[in-house]
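J.: Predicted model and sequence follow; I will ask about them next.
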Amino acid sequence: METPTSDSYDFVVIGGGIVGVATAWQLIQKYPNKKIALLEKETELAAHQTGHNSGVIHAGVYYAPGSLKAELCKRGSTLLKQFCQKHKIPVDNCGKLLVATNQIELGRMEKLYQRCLNNGIEVSQLNKRQLHEAEPEIQGEGALHVKTTSIVDFRLVTIKLAEEFSRLGGRVLLNTRVTDLNESSDRIELQCHDDKTTHVIHTNYLISCAGLMSDRLAKKLNIDVDFQIIPYRGEYYKLSEQHNNVVNHLIYPIPDPDLPFLGVHLTKMIDGSVTVGPNAVQGWKREGYRQWNFSLKDTWEMVTFSGFWKVTRKHLSAGVSELKNSYYKSGYLKLVNKYCPKISMADLHPHPAGVRAQAVMSDGTMMHDFLFAQTPRSLHVCNAPSPAATSSIAIGEYIVDKVSNHVNYDN
C-alpha cells in the first residue's frame, strides 16, 4: 500500500470495500497496460460494510428470477469460490436451512422453493422429521435445504483481491478521502485529502463504489439522483463458545414478504463461532456501528428527505419492534427461541454491528436491486445491497463491461 501523491490515471476506482476492490481487479485484467488507482479514505481496506457482515456466500434464494440481483449472485458465488480455491482462502460449504415454524411459513416456504427452482438453485424440501435429523436443536414444521450456501471471511478476500490488483500493476492509495469532483470534457479532477494535505488526482474515467457515501459522490458530479442512502444498523450477538456446534448449517427463518429484511438467523462463522442476528434498526450516522452513534449532518440530510418519512411510515410497526428488541434482549431472544429453544439469555454476548447502506427513493420505495448512474466519464454504483459481497467479482465484471462501452481504449 502506498502513500497518496498527486498523479494522473487512466482509471480511478473509489472505495476499498470488496465491490470496489473486485472492480479494480477486473479492470486491470481488462486493461493491463493502463494506469489504474484504487482510492480508500480509511487506513485499511474493508473497513465498513465488507468488514461488518456475516460472511455468507449466498445462493440467491430470495431474488426475483431474471433480476440483475439474481444473475449476479449466482455468477458471483461461482467466481468467488473459484477465487478462494485458487488463493487458498478458507470456505466452509455448510449449506443453509430456511426453517418454517408454522403453517403460514410453510406456505411461504413453498413459494421460495419454486423461486429456487426458477433461479436454478440446488434445493430440497425437508419435512419435520428430516429437519430434526439434520438439526437436532432446531424445531420447525419443515425447511428448505440450500446446499450451495457457504461462509467465508470477506475481509480476507478483499485483501487478496487488492494484492492481486497491486501485483498486476495497480496502485492502492489508502487514507485518501475524495472531497470534491469536477468533470470536464477530457477528464475528471478529484480533490483528495489525507490527514495533513490536500492534493489533486486526475483520471480519464472514474468508477465510484462508495457504499454508504455513494449518493454524496454522485451529487458531486451533479447527477440528479432520486434517492438517498439511509443507514440501517444490524446488531448481532455471539453465542457462548459451548454452542459453537449447536447447528450444522446456517439457520434462517422464512422471511415475511411484507417486511424489507430477512429476520434474525443463526450464522456459523468461518472462525468456528456462531452469531445471532441481525436485526434492522434505524441508524443516525452512516458509519455508526455503536448503538448511541449520532451524526448531525447525516441525520439532518435524512430527516429533510421526503423518502425517509415515507419509508418510515410504511414500516413503522416493524421499526418500533426492532428498536424495542435492540434495547431489550428478551425480545431479541424470543425471535431466536422460535426455532432454537436451547439458547438462553446468558448465551447472547455482544458482537460488532454492521450498517446497511440502503438506497431509498424519494417516493419511499426501498431499492432492492443494484442501481447505477453514469456521466460521460464516470460510473457510480449507487446501490449494492446484499448479496453484494457474494456478487462482488461478478459486479466488477459487469461494471467493466459497461465501462468498456464508454471508453475508446484498446486492451
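T.: Everything's here; your move.
J.: drop to CA atoms for contacts and neighbour counts, all remaining ones
T.: Noted.
J.: ok, for residue 381, nearest residue in space, not its chain neighbours?
T.: Among residues not flanking residue 381 along the chain, residue 372 sits closest, at 4.8 Å (C-alpha to C-alpha, 6 or more residues apart in numbering).
J.: helix or strand right after the host helix or strand of the one you found?
T.: Element membership for residue 372, per DSSP states H and E: strand 371-375. Per DSSP H and E, the first helix or strand lying C-terminal to strand 371-375 is strand 378-383.
J.: What angle do strand 371-375 and that following strand make with each other?
T.: 160 degrees (axes from the mean of the first three to the mean of the last three C-alpha atoms, to 10 degrees).
J.: Packing partners of strand 378-383?
T.: In terms of contacts (3 or more C-alpha pairs under 8 Å, 6 or more residues apart in numbering; DSSP states H and E), strand 378-383 is packed against strand 198-208, helix 214-220, strand 348-361, strand 371-375.
J.: Which among those is found nearest to residue 55?
T.: Distance to residue 55, taken as C-alpha to C-alpha, is lowest for strand 348-361 among the helices and strands packed on strand 378-383, at 11.7 Å.
J.: The closest one to strand 378-383, inter-axis angle?
T.: Strand 348-361 and strand 378-383 are oriented at 130 degrees to each other (the same axes, to 10 degrees).
J.: Take this one as well and set it beside the first:
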Amino acid sequence: MRSAEMTATSDVTIVGGGIVGLATAYALVRGQTTVPGKPRRQPAVTVIDKEQDWGTHQTARNSGVIHSGLYYPPGSSKARFARAGAEAMYEFCAEQGIPAQRTGKVVVATSRPHLPRLAELARRGRANGVRLSEIDGAELREREPHARGVKALLVPDAGITDFAAVARRLAAILQAEGVELRANTELRGVHRESSSVVLSTTTGDIRTRRAVNCAGLHSDVVARMAGSIPPARILPFRGEYFHATGSGRDLVRSLIYPVPNPAFPFLGVHLTRTVDGSVHIGPNAVPALAREGYDWRTWSAAHLRSLARDRGLRTLARKYWRTGAGEIARSAFTPMFVRAAQELVPEVRGRDLHPAGSGVRAQAVTSDGTLVDDFLFTEDEHWVHVLNAPSPAATASLLIGRDIAARASSPWSG
C-alpha cells in the first residue's frame, strides 16, 4: 500500500472497477494511440475501486443474461451497443474459457391486452437487427413446456454467462498488461494542477491526465467531487431474486420474460436458467434505502434526507406511486412475488423458492423526475463521467469500454 505522501502518475485513471470500468481499461491497453512524430506506446492506466474485489456490485449481482437488443428504441445508444456487444461478449467468453450459452429466450404475452406491446417489441427488435420470430401459445409450450401465454417472441441469440467471472478475467488480463489495479482504494478528493488532475485516495495521490468516472452507484457523487454538475442523480433501485429448488428447477429450460411496461426501464420478474444450471426468478424493483442497500435493514439517514429534498424524485413518486406500492408489496410478501412468476409459469410454487440475494441498480433520474432510459455520458477537459449505464451495460461492456476509451484518449507524450 502506498503512503499518503507518495504520488503516482498515470495517463488515464478509471474510478470504479466494475465490468464497464475494467472493459474501458482493456480497450485502452489493447488499442494503439499514435502521437505524431513519436513512437507508439501503451498509455499508463490505473484502475481504482473501494472494494476488495473487482465487480462487486452491479456486475456480480444480476441475472447474468446476455441481452440481444430487443427492447431499445432504434437509434438509441442501448440499441447501438447491445447487438454487437452481445456478440463481442460471446466471443470473449469463448476465447477466455468463461461459460456462456446462447440459450435463447421467450418474451411472453400472457393475455390479449399485452399483444400491442409485444408487437412494438417485435418492431423495435427488427429495426435493431435482432433475430426473432413470433410464436403462438402451442409453439411456446413446445419450447418451454411449463410457460403459458397467448403469443410470444422467440429471440434465439439471447443467452447467459457469469459477468463476475468476466470481470475477474479482465482484471487478470489488465494486471498482465501492466495496468495498475488498486483495490481497497477509495476516492476522497479531486483537484486540478496545470494540465493534470490529482485524485486523492486512501492509498495515496494519483496525478492523471484524464480520468474516467465509472463509479456506478456513486457516479453522481464522483462527478460533483470532480467539480461537475451532473444532469441527473442516481436513485438506487434494489432487485430481489429467488432461486428455485426441488421440482421448481425443472420448470425452465432457458429464459422466460414478461412483456415489460414501457413506462419503466425495468423488464419485470422473469425466470432464468443460469450457467450453473440453477433457476433464478426476479427481480422486483424497489427504492433502496442506501446506495448499497441490499436489504430493508440497510439504510442511510443522509441518503434518505437527500431523497426527501429532491423535487424530481418527489415528482417521480407522485406519478408512479401505485406501481411503486405494488413492487414494495411484492418485496414484503413473498406470495405476491410468487404470483408474478406464476403469470408466466403457473406451476411455480412458493415452497420451491428461496432467497438468492439482491442487486442494486444505479438508475439516473433527472431534475424533473424523468427516469433516464439510455446511457448518459458527460465530458470536460479532464473527465469522462459515465452517469447512467443500465442494462444492457454488462452485455455490451466490451463495446461500451471502447467508446469510453475513445472519449478518454488524448495524445500520450513519451
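T.: Cool, got the structure. Quick caveat: nothing in here was measured; it's all calculated off a predicted structure.
J.: quick one: the strand holding residue 372 of structure 1 aligns where in structure 2?
T.: Using TM-score structural alignment, strand 371-375 of structure 1 lines up with residues 376-380 of structure 2.
J.: For the residue mapped onto residue 207 of structure 2 from structure 1, give me its contacts.
T.: Residue 207 of structure 2 maps onto residue 202 in structure 1, with residues paired by TM-score structural alignment. Residues counted as contacts of residue 202 of structure 1 (C-alpha atoms under 8 Å, 6 or more residues apart in numbering) are 7-9, 187-190.
J.: quick one: which of those sit in strands?
T.: If you go by DSSP state E, those have 7-9, 188-190 in strands.
J.: ok, which pair from these is furthest apart?
T.: 7 and 188 (12.2 Å).
J.: the more surrounded of these two?
T.: Neighbours per residue, other C-alpha atoms under 10 Å: of residue 7 of structure 1 and residue 188, the larger number sits with residue 188, 23 against 11.
J.: my guess is the more buried one meets residue 206, correct?
T.: Yes: if you go by C-alpha atoms under 8 Å, residue 188 of structure 1 and residue 206 touch, sitting 7.2 Å apart.
J.: ok, now how distant is the residue lying closest to residue 206 of structure 1 once chain neighbours are set aside from residue 38 of structure 1?
T.: Leaving aside its chain neighbours, residue 206 of structure 1 sits nearest to residue 378 (4.5 Å; criterion: C-alpha to C-alpha, 6+ apart). As judged by C-alpha to C-alpha, to the nearest Å, residue 378 of structure 1 and residue 38 of structure 1 stand 14 Å apart.
J.: The equivalent of residue 19 of structure 2 over in structure 1: what's it in contact with?
T.: Alignment note (TM-score structural alignment): residue 19 of structure 2 maps to residue 18 of structure 1. Applying C-alpha under 8 Å, 6+ apart, we find residue 18 of structure 1 in contact with 46, 50, 154-155, 157-158, 389, 392.
J.: How about residue 12 of structure 1?
T.: Listed by C-alpha under 8 Å, 6+ apart, the contact partners of residue 12 of structure 1 are 36-39, 203, 205-207.
J.: picking that back up, comparing residue 378 and residue 38 of structure 1, which residue is more hemmed in?
T.: The neighbour comparison of residue 378 of structure 1 against residue 38 (other C-alpha under 10 Å) goes to residue 38, with 26 against 23.
J.: now that one, what's its secondary structure?
T.: Secondary structure state of residue 38 of structure 1, per DSSP: H, G, I helix; E, B strand; the rest coil, is strand.
J.: before we move on, which element is residue 230 of structure 1 in?
T.: Using DSSP H and E, residue 230 of structure 1 sits within strand 227-239.
J.: Check which helices and strands that strand is in contact with.
T.: Applying 3+ C-alpha pairs under 8 Å, 6+ apart, one finds that strand 227-239 of structure 1 makes contact with helix 214-220, strand 274-277, strand 281-282, helix 306-314, strand 348-361.
J.: Pick the most buried one from the ones you listed.
T.: Burial of these is given as mean neighbour count (mean count of other C-alpha atoms under 10 Å); strand 274-277 ranks first at a mean of 24.
J.: What residues in structure 2 pair up with that strand?
T.: Going by TM-score structural alignment: strand 274-277 of structure 1 matches residues 279-282.
J.: just stretch 299-314 of structure 1 next, same as before
T.: Using TM-score structural alignment, stretch 299-314 of structure 1 pairs with 304-319 in structure 2.
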